[in-house]
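**Q** Requesting a structural model of the entry that follows:
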Amino acid sequence: MKDNVLIERNGRIALLTLNRPEKLNALDYATNDRLLELLDEIEADDGIGAVVLTGTGGRAFSAGGDIHEFTQSIKRGTDEAVRDFCRRGQRMTARIEAFGKPVIVAVNGIAFGGGCEITEAAHLAVASENAIFAKPEINIGIPPTFGGTQRLPRLAGRKRALELLLTGDTFGPERAYELGLVNKVVPSDQLIPAAFELADRILRHSPLAAARIISAVTRGINTTIEEGLLIEREQFARMCATHDVREGLDAWIARRRPVYEGI
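**A** Prediction:
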C-alpha cells in the first residue's frame, strides 16, 4: 500500500509530500494521521531543522478534506463527525502551527479547504504562480473545520476573510500574497528550490532561537500585548543559559560565523 505522505531528507530539511494525486491530495483520515506521525518523528530528529510540505502530481497541493469519507462520518452522527473529521483536522493544523521547527508550505496548485488551512497554519509559505486558493466549505453547507474561521481573519483581517469564507470564491497566488497567506510567489519550476532557499536562510541561525521565536509568536498572537510580552520574556529566559547564546555573542564579538549545536 502506498504511503499517503512521502518523506525525503535533503540535508537538514525534511521534504514531506502529500501523495494522493488521484484525489488531488485530499486529506483523508489516514493522510492526516500519517502527517502527524511524521511530524513526531521529525521533531525527535535533531538532524532535521526545517520542514517543507508540498503536494504530488502537479495539479494540487491539497483539495481539502476527503468529502466522500467525511460524508460517511456525517451519516453516522454528529458526535462521530466532530471527532473524526473536525477534531482530527484541527489537531493536525494546530500541530503544524506550534511545531518547534520551521514549517514551509510549497503550494504547487489547488489549495482548497483543508489545503488552504494548512497554508494558514504553517509558519511560512511559498506559492507557485499556478496556485489557486479557496475557502469552499460554504458550498457544501458547512463552515471551515480545520481552523479556517480563526486563522484567516487573523492573517487577512475580518472583512477580507469573511468575503472569502462567505462566497467560497477562488483567488490566485498574488491575492494570497496580498492577504498575508503566502510569503512569496514564484514560477512553478522554482517552487521547491525557493522553499528550500528560504529554509536554508533560517537554518544559518540557532535552531533553539528559532524554536523560541516560533513559540513566542504562536502563543502570543492571540493574547493581549502584556501577556505577549511576558511570553517573550519567558522565551528569552529559556535561551539565556544555552550554548547558542554564548556562541552567538562570542562569534559576533570575534567577527566570525557562529557554530551552533545541532548544525
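**Q** switch to C-alpha atoms for all contacts and neighbour counts from now on
**A** OK.
**Q** Can you give the contact residues for the helix or strand residue 17 falls within?
**A** Secondary structure assignment for residue 17, by DSSP states H and E: strand 13-18. Strand 13-18 is contacted by residues 4-9, 25, 31, 42, 48-56, 61-62, 196, 199 when judged by Cα atoms under 8 Å, 6 or more residues apart in numbering.
**Q** where exactly do the helices run in the protein?
**A** For the chain, the helices defined by DSSP state H occupy 29-44, 67-75, 78-81, 88-98, 114-121, 148-156, 158-167, 173-179, 191-203, 207-220, 225-240, 243-254.
**Q** For the third one, name the packing helices and strands.
**A** If I follow you right, that is helix 78-81. Applying 3 or more Cα pairs under 8 Å, 6 or more residues apart in numbering; DSSP states H and E, we find helix 78-81 packed against helix 67-75.
**Q** Which strands or helices does the helix it packs on pack on?
**A** Helix 67-75 packs on helix 78-81, going by 3+ Cα pairs under 8 Å, 6+ apart.
**Q** List of residues touching the helix it packs on?
**A** With Cα under 8 Å, 6+ apart as the criterion, helix 78-81 contacts 70, 73-74.
**Q** at 6 Å what do you get?
**A** With contacts defined as Cα atoms under 6 Å, 6 or more residues apart in numbering, helix 78-81 is touched by 73-74.
**Q** buried stuff in that helix?
**A** Within helix 78-81, the residues that qualify as buried are 80-81, counting by 16 or more other Cα atoms under 10 Å.
**Q** Let's compare: structure for the following, please.
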Amino acid sequence: MGFVTYEQEGFVGLITINRPKALNALNSEVLKDLEAVIDAVDLDNTRALILTGAGEKSFVAGADIGEMSTLTKAEGEAFGKIGNDVFRKIETLPIPVIAAVNGFALGGGCEIAMSCDIRLCADNAIFGQPEVGLGITPGFGGTQRLARIVGVGKAKEMIYTAFNIKADEAYRIGLVNAVYTQEELLPAAKKMAAKIASNAPIAVRACKKAINDGLDATMDDAIVIEEKLFGSCFESEDQKNGMSAFLNKQKIKDLGGFQNK
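**A** Have a look, this model is predicted:
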C-alpha cells in the first residue's frame, strides 16, 4: 500500500504509517491504505501487531488539516466515520496491538494510539488533542477513549485546553505503559510483542475479548463474560500442553510451543 507498509517477523506483524514528509498525517487515502493492511493480516499466523510511524519526528501528527479545511458538515461527519471505523477495527482485532509512538501523536495520532491495546513511546513523544484550537472536536474517538484511559477529569482538561503533554507526563497519567529512548523504542516493542506471541494465542485472544467486552458491562455481566471465555480455553491443545508442562516441570517451548489449537 502506498502510505502504509507491513512486515512479518515470525508471529509478529509490524505496520508502519509511511508518510514522513507530512509527519504521517492521516488523510482519506492513508486511512484507506491502513484499513486494507489491517484486513490483510493473516490472523492464523500472527499473534501480535506493532503500529508505528515512519521517521524520527512523528508517529502520526494528526488528521490532515488541508483535507479537513473545506469539508461540509456532512463531509466532516463522514470523515469522522472513516477514521472511527478503522480505529475501531484496530481496537477489536482479536490479537493485541502495541503502539510504538515515535514523536508527535496529536489529534488523530493520539486517537489511533489509544485504539491500540498497549502504548509505548519514545522520550521525544508529544501527545495531545488540539482540536478545539482548530474550531472542531476530536473526531476519531478522542472524547471517548481518553476519558476511559486517563480518567474523565484529566481528559476534559486536555481536550478543553488543547494543551500537549510530553512523554514523562503521558507515563505519569497512564496514557503510555513505558518510555524509551528513540533507539530503544522499536526493539522494546518487538520484545514485548514476542513475549505476547510466546504465550497461548487462544488464551491471549480470550483475555483481550474479556477485557474489551467487560469494560462497558456491569460487574455481574462482566464476570459471566469472563467465565464463558475462561471455559472456552479448556479442551484446547494449548491448555492441555500448558498445564501438562507446568505439572511435569517442563518448558512449553521444549514441547514445540503453543499451536493455537
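**Q** coming back round to it: keep only those of the contacts of strand 13-18 of structure 1 that are in strands.
**A** 5-9, 50-55, 61-62 (DSSP state E).
**Q** filter these to the buried ones?
**A** 5-7, 50-55, 61-62.
**Q** Let me know the closest of the ones in strands among the contacts of strand 13-18 of structure 1 to residue 239 of structure 1.
**A** Of all those, residue 239 of structure 1 sits closest to residue 50, with 19.4 Å by Cα to Cα.
**Q** Per the alignment, the closest one pairs with which residue of structure 2?
**A** Correspondence of residue 50 of structure 1 to structure 2, assessed by TM-score structural alignment: residue 48.
**Q** Quick one: residues contacting that match.
**A** 12, 95-97, 193.
**Q** ditto for residue 211 of structure 1
**A** Listed by Cα under 6 Å, 6+ apart, the contact set of residue 211 of structure 1 reads 100-101.
**Q** That one matches what in structure 2?
**A** Match for residue 211 of structure 1 (TM-score structural alignment): residue 205.
**Q** Equivalent analysis for residue 68 of structure 1, please.
**A** By TM-score structural alignment, residue 68 of structure 1 lines up with residue 66.
**Q** same check, this time on residue 144 of structure 1
**A** Aligned partner of residue 144 of structure 1 by TM-score structural alignment: residue 138.
**Q** What's the local residue count around that match?
**A** 18 (other Cα atoms under 10 Å).
**Q** count of neighbours near residue 65 of structure 1?
**A** Using other Cα under 10 Å, residue 65 of structure 1 has 25 other residues around it.
**Q** before we move on, what about residue 136 of structure 2?
**A** By other Cα under 10 Å, the residues close to residue 136 of structure 2 number 10.
**Q** Roughly how far does it sit from residue 225 of structure 2?
**A** 37 Å (Cα to Cα, to the nearest Å).
**Q** counterpart of residue 234 of structure 2 in structure 1?
**A** Checking with TM-score structural alignment, residue 234 of structure 2 has residue 240 as its match.
**Q** Identify the nearest residue to residue 63 of structure 2 in space, disregarding sequence-adjacent positions?
**A** residue 26 (4.4 Å; Cα to Cα, 6 or more residues apart in numbering).
**Q** What is the equivalent residue in structure 1 for the one you found?
**A** Checking TM-score structural alignment: residue 26 of structure 2 goes with residue 27.
**Q** Residue 261 of structure 1 matches what in structure 2?
**A** Under TM-score structural alignment, residue 261 of structure 1 pairs with residue 259 in structure 2.
**Q** next one: residue 128 of structure 1
**A** In structure 2, residue 128 of structure 1 lands on residue 122 (TM-score structural alignment).
**Q** mind listing what that match touches?
**A** Residue 122 of structure 2 touches 102, 179-182, 185, counting by Cα under 6 Å, 6+ apart.
**Q** for the residue positioned nearest the centre of structure 1, what are its contacts?
**A** Nearest residue to the geometric centre of structure 1 (Cα atoms, centre = their mean): residue 122, 2.1 Å. If you count contacts by Cα under 6 Å, 6+ apart, residue 122 of structure 1 has them with 96-97, 103.
**Q** Quote the end-to-end distance of stretch 45-54 of structure 1.
**A** 20 Å.
**Q** What separation is there between residue 232 of structure 2 and residue 206 of structure 2?
**A** 8 Å.
**Q** between the two, which one's more packed in?
**A** The neighbour comparison of residue 232 of structure 2 against residue 206 (other Cα under 10 Å) goes to residue 206, with 22 against 13.
**Q** Please name the nearest non-neighbouring residue to that one.
**A** Closest to residue 206 of structure 2 by Cα to Cα, 6+ apart is residue 229, at 5.8 Å.
**Q** Need the ones in strands among the contacts of strand 13-18 of structure 1 in JSON lines (columns: distance to residue 35 of structure 1).
**A** As requested, those are arranged in JSON lines below (distance: Cα to Cα, whole Å):
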{"residue": "5", "distance to residue 35 of structure 1": "7"}
{"residue": "6", "distance to residue 35 of structure 1": "9"}
{"residue": "7", "distance to residue 35 of structure 1": "10"}
{"residue": "8", "distance to residue 35 of structure 1": "13"}
{"residue": "9", "distance to residue 35 of structure 1": "15"}
{"residue": "50", "distance to residue 35 of structure 1": "15"}
{"residue": "51", "distance to residue 35 of structure 1": "12"}
{"residue": "52", "distance to residue 35 of structure 1": "12"}
{"residue": "53", "distance to residue 35 of structure 1": "10"}
{"residue": "54", "distance to residue 35 of structure 1": "12"}
{"residue": "55", "distance to residue 35 of structure 1": "12"}
{"residue": "61", "distance to residue 35 of structure 1": "14"}
{"residue": "62", "distance to residue 35 of structure 1": "13"}
